[in-house]
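**Student:** starting from these lines, generate the structure:
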Amino acid sequence: MAGFLDRAKEQAQRGLNQGKQKIDEVQAQRTGHDLLKQLGAAYYAEKRGAGTPEATQQALTAVEGHIATHGDAFLRT
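**Tutor:** Just a heads-up that it's a prediction; the model follows:
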């Protein structure tokens, strides 16, 4: 009986870890998409005369930092 419970506990723990990993991936994708939106808005504002090159560069740096940390998978979705 103890062996069964140990296996069940291990399986439950694996499921929890997989779920947490998926949540982390989804959150990283959402953050990446938000950063891309901010970059687009900064670029648009700059081209319309309402923004600055510095704001566009800051947004680009944020996207590049996110890619360095989490990869670029969010660019393909």
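**Student:** for the rest of this, base every contact and every neighbour count on C-alpha atoms.
**Tutor:** Will do.
**Student:** list the contacts for A73?
**Tutor:** Counting by Cα atoms under 8 Å, 6 or more residues apart in numbering, A73 touches Q29.
**Student:** give me that answer again for 6 Å
**Tutor:** Not one residue lies near A73 by Cα atoms under 6 Å, 6 or more residues apart in numbering.
**Student:** do you know how far it is from D34?
**Tutor:** Noted for A73: a distance of 14 Å to D34, by Cα to Cα, to the nearest Å.
**Student:** with G65 instead?
**Tutor:** In terms of Cα to Cα, G65 sits 13 Å off from D34.
**Student:** alongside the first, I'd like the structure of this one:
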Amino acid sequence: MAGFLDRAREQAQRGINQGKQRLDEVQAQRAGNDLLKKLGAAYYAERRGNGTPEETQRALSALESHIAANGDSFLH
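**Tutor:** Purely as a prediction, here's the structure:
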């Protein structure tokens, strides 16, 4: 009986870990999408004369930092 409970506990823990990993991936994708949107808005504002190159560069740097930390899977 103890072996069964140990296996069930291990399986439940694996499921929890997989769920946490998937949640982290989804959150990273959402954050990447938000940063990409901010970059687009900054670039558009710059082209329209309402923004500055510095704002665009800050948005690009934030996006590049996110990609370095989490990968670029959200771009595909």
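**Student:** for burial, what's the neighbour tally of Q29 of the first structure?
**Tutor:** Using other Cα atoms under 10 Å, Q29 of the first structure has 20 other residues around it.
**Student:** same deal with L36 of the first structure?
**Tutor:** L36 of the first structure: 18 neighbours (other Cα under 10 Å).
**Student:** show me the contacts for it.
**Tutor:** Neighbours of L36 of the first structure in contact, by Cα under 6 Å, 6+ apart: none.
**Student:** got it, and the one 3 residues further on?
**Tutor:** Applying Cα under 6 Å, 6+ apart, we find L39 of the first structure in contact with A59.
**Student:** likewise for the one 4 residues further on?
**Tutor:** Listed by Cα under 6 Å, 6+ apart, the contact partners of Y43 of the first structure are T56.
**Student:** what of the one 4 residues further on?
**Tutor:** Shown in contact with K47 of the first structure (Cα under 6 Å, 6+ apart): no residues.
**Student:** for T56 of the first structure, what is the enclosing helix or strand?
**Tutor:** Using DSSP states H and E, T56 of the first structure sits within helix 53-70.
**Student:** so which bits of that helix are buried?
**Tutor:** Across helix 53-70 of the first structure, burial judged by 16 or more other Cα atoms under 10 Å covers 55-56, 59-60, 62-64, 66-67.
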